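Chemist: one predicted model, sequence on top.
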Amino acid sequence: MTVVQPDVTVVIGAYEAMPYLVDCLASVEAQTIGHARIEVIAVDDGSADGTGEYLEEFAERTSLDVTVIRQDNSGGPSGPRNVGLGKATGRYVFFLDADDRLGPEALERMVAMADRNGTDVVLGRVEGVNRKPPTSMWGQTLERTDVFSSNIKFTLSAQKLFRHAFLERHSMRFDESLWTGEDALFTMEAYLRADGVSVIADHTCYYLVGREDGKHVTRTGSHTLRFDSARALMNLIADMVPAGARRDALMVRPFLVTLLPQFGPKFLKDGEAVRREKLELAKPLVDAYWTGEVAHRLRVHERLRLQLVAMGRSDLLVEVLEFMKAKKTPETVLEKGGRRVYFAYPFFRDPSAGLPDALYLAEPREARKVPGYKEVGVDQLLRRAVRKARRVLTPAG
């Protein structure tokens, strides 16, 4: 008998996933791609709430090809995903969290997108259910792009379609030593190695479900785990991308999403010992990877806080955070005929602090919101360049 290779293997790592697992599996069963084209490998990671039993009942009654693996708890999502990936036989692999669910036609559309463009990774639009999803990458559908030409670096969760042969060629697996952010590491590596990435922005392919009990791995764990995650992602980017603007563009993600929240409102609640520890953990990361190019890509308050972290100035950082906590609006200072805007957060032009004006300088995307701002257009920049060239080239008379 000829065995037909499935188009897609859906890998579901499940731990204490009831009752969310019911809708999750129903969403797979409802996929329009056809049951013969789907393989499901579900790994119960030592659940005690009936998750394993429900998976086995589902496998018995569905016409889908379902393999259920039950194992002792591994402590995180990497282990179950790696087990499922090791058993996968499909042309593509999709990692589905047991709390979430697929959108209608998701697999059919994503497989067709990958086949049409020969891309190694496909992102399908994500919507949140009682949970905030990533948004900046869904501006338009992109048949073929990469991590440098789009905003996909801001969605590094594992819930993507990956070409199986591509993952095997690079021996890609999830890092089981990380307790959080393991999917960011895996997905960023895939983006960097991929022969093209596709984005489906005009159809919801995935529903990110917020559990009422709040049990999300990304919401739990100590601050040291966040620094482990940031360090791993920054080191991966540095290993794979030479120093320069392209590396800095990617470094924005771990600085902004992983590191900066440790120096937000929660920092005010931290004891002095924890504050010192956070600054010590951040120091080697900012020393190695915090550059002017990264800084200018951030908003003023983000850039200012990270610069104070880089300087080890916990005292100044606390005052900035207190200012923000009070929901105060910084005064805007317009100079150069309105072409330059500063946001006067604490210590702006304070000689005792010695912080450069550039920290407070608004980039155009922020400055445009300020009445009286006059953006310098390309034609004005060209005229300036011509005038400068003339001054340089005109001989002194």
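Modeler: Received, thanks.

Chemist: only C-alpha atoms from now on, for both contacts and neighbour counts.
Modeler: OK.

Chemist: buried ones in the helix or strand harbouring Met110, by neighbour count?
Modeler: Element membership of Met110, judged by DSSP states H and E, is helix 106-117. The neighbour-count check on helix 106-117 (16 or more other CA atoms under 10 Å) flags Ala106, Leu107, Glu108, Arg109, Met110, Val111, Met113, Ala114 as buried.

Chemist: and stretch 309-318, by the same measure?
Modeler: For stretch 309-318, the neighbour count (16+ other CA under 10 Å) marks Val309, Ala310, Gly312, Ser314, Leu316, Leu317, Val318 as buried.

Chemist: next one: stretch 25-36
Modeler: Buried residues in stretch 25-36 (16+ other CA under 10 Å): Leu25, Ser27, Val28, Glu29, Gln31, Ile33, His35.

Chemist: please work out which residues outside it touch it.
Modeler: Identification of contacts with stretch 25-36 by CA atoms under 8 Å, 6 or more residues apart in numbering yields 6, 62-65, 101-108.

Chemist: can you rerun that using 10 Å?
Modeler: 4-8, 10, 12, 21, 23, 38, 40, 42, 54-55, 58, 62-65, 96, 98-112, 206 (CA atoms under 10 Å, 6 or more residues apart in numbering).

Chemist: in helices, which of the buried residues of stretch 25-36 fall?
Modeler: Taking DSSP state H, the ones among those that sit in helices are Leu25, Ser27, Val28, Glu29.

Chemist: still on that earlier bit, following element in sequence after the helix holding Met110, please.
Modeler: strand 121-129.

Chemist: if you count contacts, what does the helix or strand following that following strand end up packed against?
Modeler: Next in sequence after strand 121-129, counting helices and strands by DSSP H and E, comes strand 142-145. Packing contacts for strand 142-145, counted by 3 or more CA pairs under 10 Å, 6 or more residues apart in numbering; DSSP states H and E, involve helix 106-117, strand 121-129, strand 197-209.

Chemist: export the ones you listed to TSV and tack on distance to Ala243?
Modeler: What follows is the helices and strands packed on strand 142-145, written out as TSV (distance: least, CA to CA, whole Å):
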stretch	distance to Ala243
helix 106-117	30
strand 121-129	25
strand 197-209	23
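
Chemist: so which of the ones you listed is nearest Leu393?
Modeler: Leu393 lies closest, by CA to CA, to one member of the helices and strands packed on strand 142-145: strand 197-209, at 46.9 Å.

Chemist: what angle sits between that closest one and helix 106-117?
Modeler: 170 degrees (axes from the mean of the first three to the mean of the last three CA atoms, to 10 degrees).

Chemist: and the host helix or strand of Val320, how far out from the chain's middle?
Modeler: Assessed by DSSP H and E, Val320 sits inside helix 314-325. Its chain's C-alpha centre and that of helix 314-325 lie 26 Å apart, by CA atoms, centre = their mean, to the nearest Å.

Chemist: ok, which pair from the buried residues of stretch 309-318 is furthest apart?
Modeler: Ala310 and Val318 (14.1 Å).

Chemist: what is the host helix or strand of Leu185 packed up against?
Modeler: Taking DSSP H and E as the definition, Leu185 sits inside helix 182-193. Contacts defined by 3+ CA pairs under 10 Å, 6+ apart place helix 182-193 against helix 78-87, strand 121-129, strand 161-163, helix 164-169, helix 223-240.

Chemist: this is the comparison structure:
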Amino acid sequence: MTADGGVSVVVIGWNDAEHLAEAVNSALTQGDSVREVIAVDDCSTDDSPRLLDRLAAREPRLRVVRRTVNSGGCGTPRNDGLALATAPYVLFLDSDDVLPPGAVRALLRAAEAHDADVAGGLCVRRELPGGRELPWQRQLYAKKRVLDEPAALPRVAADTLCVNKLYRTDFLRAHAIRFPPGRYLYEDFVFTARVLAARPRMVLVPERVYVWHVRREAGRRSLSLDRDGVENWRARVRAHRQAVAELSGQPRLVRAARAGFLDRGLRMYVRELPRHDPSYQRAWWDLTRAYLTAFAPGDIAAAVAPARTAAAVVRHARAPRDLGRL
């Protein structure tokens, strides 16, 4: 890596001292592809600040940023880290996840070789403590692909994750692309849509570049896994509606984004409906039915068959029905 090259890895965390060191070290051990690791602590009250100080004392590439007020979400600390990044490319990492060996090098080489604004790779969801792994968007990353713009492969809009991608720092800054600040769940949806709306040149690679740890039995579940109340679904719908608005100038991406919402979001929450009480079911049904009125017939037709069936039932039934069958 030259003195003016490489990657800034932005690690964000809040009260996650148990996992933070593993995440930071997974970035630092990527080799000379990483120019710096910017750890943004979102006003933690546990041992996170002291742990970061100890790591920074022996690793000059680690920069520690402490927020004095908790932001309530992931967007603000990521924006803070992005604002401080000095490398040509930037990558985001959550404190409870890890970068597998060679991840940054694979993304950086692909981005530089193809002059790409965005380089994406395979994310693997690892269920803990069991260790079962599920590839995310496996088909999208089955082989290397170079896209002059996202519309060349519209289904990239269904990959709403921000963490399995490397971004040209100047590209994000030139288009003023940021995450929604504050407590905004599913901020990835909006950030990714803003990136795609700016029509970046992209390269996709089949290498594993991110391990997403799913801890369902943890004492404090992640924001996206805390689905006990209907507010989680309401936040997901709000974020997806905003993402679609960001993509409004590219109808093929809008269609792919809506099909992805049905394929993953709608199907996942429908499966969980029977375990909720009737008040949740009714609130969820009304909210979903109202949102699906914005979907064109072609949007629903683009989804997989189970998602099409679920969408049709919700759209046409005024009250929850056939939950077991759905």
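Modeler: Cool, the structure landed. The structure displayed is predicted, hence computed values, not measured ones.

Chemist: just tell me what Leu185 of structure 2 corresponds to in structure 1.
Modeler: Using TM-score structural alignment, the partner of Leu185 of structure 2 in structure 1 is Thr180.

Chemist: what's the local residue count around its match?
Modeler: 24 (other CA atoms under 10 Å).

Chemist: for it, give me its contacts.
Modeler: Counted by CA under 10 Å, 6+ apart, Thr180 of structure 1 has contacts 76-78, 217-221, 225-230.

Chemist: what about it, distance to Leu233 of structure 1?
Modeler: To Leu233 of structure 1, Thr180 of structure 1 is 11 Å away according to CA to CA, to the nearest Å.

Chemist: list the residues that contact both of these two?
Modeler: Contacts common to Thr180 of structure 1 and Leu233, judged by CA under 10 Å, 6+ apart, are Phe227.

Chemist: just the element for Leu304 of structure 1, please.
Modeler: With DSSP H and E as the test, Leu304 of structure 1 turns up in helix 300-311.

Chemist: what's the mean distance for that helix versus structure 2?
Modeler: The superposed helix 300-311 of structure 1 is, by mean CA distance after the TM-score superposition for structure 1, a mean 1.8 Å from where its aligned residues fall in structure 2.

Chemist: that helix maps to which residues in structure 2?
Modeler: Residue span in structure 2 matched to helix 300-311 of structure 1, by TM-score structural alignment: 305-316.

Chemist: for the matching stretch, which positions count as buried?
Modeler: Buried residues in stretch 305-316 of structure 2 (16+ other CA under 10 Å): Ala307, Arg308, Thr309, Ala310, Ala311, Val313, Val314, Arg315.

Chemist: show residues contacting that stretch.
Modeler: Residues contacting stretch 305-316 of structure 2 (CA under 10 Å, 6+ apart): 259-268, 270-271, 285-286, 288-293, 295, 297, 299-303, 319-323, 325-326.

Chemist: what's Gly52 of structure 1 aligned with over in structure 2?
Modeler: Checking with TM-score structural alignment, Gly52 of structure 1 has Pro49 as its match.

Chemist: mind telling me what element its match is part of?
Modeler: With DSSP H and E as the criterion, Pro49 of structure 2 is inside helix 48-58.

Chemist: and the next element down the chain from that helix?
Modeler: strand 62-66.

Chemist: just how off-centre is that following strand within its chain?
Modeler: Worked out by CA atoms, centre = their mean, strand 62-66 of structure 2 lies 22 Å from the chain centre.

Chemist: which other residues reach it?
Modeler: 9-12, 24-25, 27-28, 35-44, 49, 52-53, 55-56, 77, 80-81, 84.

Chemist: give me the buried entries from those residues.
Modeler: Buried, going by 16+ other CA under 10 Å: 9-12, 24, 27-28, 35-44, 49, 52, 55-56, 77, 80-81, out of the contacts of strand 62-66 of structure 2.

Chemist: I'd guessed Glu53 of structure 1 sits against Gly46; true?
Modeler: No: using CA atoms under 10 Å, Glu53 of structure 1 is not in contact with Gly46; the gap is 11.2 Å.

Chemist: quick check: neighbours shared by these two?
Modeler: What both Glu53 of structure 1 and Gly46 touch, as defined by CA under 10 Å, 6+ apart, is the set Arg70.

Chemist: so what does Met268 of structure 2 match up with in structure 1?
Modeler: Per TM-score structural alignment, Met268 of structure 2 is aligned with Pro261.

Chemist: around that match, count how many other residues there are.
Modeler: 15.

Chemist: tell me the secondary structure at it.
Modeler: helix (DSSP: H, G, I helix; E, B strand; the rest coil).

Chemist: wait, what's in contact with it?
Modeler: His223, Arg226, Phe255, Phe267, Glu302.

Chemist: in TSV: these, plus distance to Gly244 of structure 1.
Modeler: Shown next, in TSV, are the contacts of Pro261 of structure 1 (distance: CA to CA, whole Å):
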residue	distance to Gly244 of structure 1
His223	29
Arg226	25
Phe255	16
Phe267	31
Glu302	21
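
Chemist: which of these does structure 2 keep?
Modeler: By both residues aligned by TM-score structural alignment, their matches' CA atoms under 10 Å, those still in contact after alignment to structure 2 are Phe255, Phe267, Glu302.

Chemist: rebuild those residues as a markdown table, extending it with distance to Ala367 of structure 1.
Modeler: Shown next, in a markdown table, are the kept ones among the contacts of Pro261 of structure 1 (distance: CA to CA, whole Å):
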| residue | distance to Ala367 of structure 1 |
| --- | --- |
| Phe255 | 22 |
| Phe267 | 28 |
| Glu302 | 15 |
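
Chemist: any idea which of those is the one closest to Asp213 of structure 1?
Modeler: Distances from Asp213 of structure 1 to these, taken by CA to CA, are shortest for Phe267, at 25.0 Å.

Chemist: for the closest one, grab the count of nearby residues.
Modeler: 18.

Chemist: can you check the one 3 residues further on too?
Modeler: For Asp270 of structure 1, the count of nearby residues is 14 (other CA under 10 Å).

Chemist: in contact with Gln159 of structure 1, which residues are there?
Modeler: 11, 93-97, 100, 102, 122-124, 126, 183, 187, 205-206, 208.

Chemist: let me fix that, I meant to ask about Asp202 of structure 1.
Modeler: So Asp202 of structure 1 contacts Gly124, Arg125, Trp138, Gly139, Gln140, Thr141 (CA under 10 Å, 6+ apart).

Chemist: how about Arg173 of structure 1, secondary structure?
Modeler: Arg173 of structure 1 - assigned by three-state DSSP - is coil.
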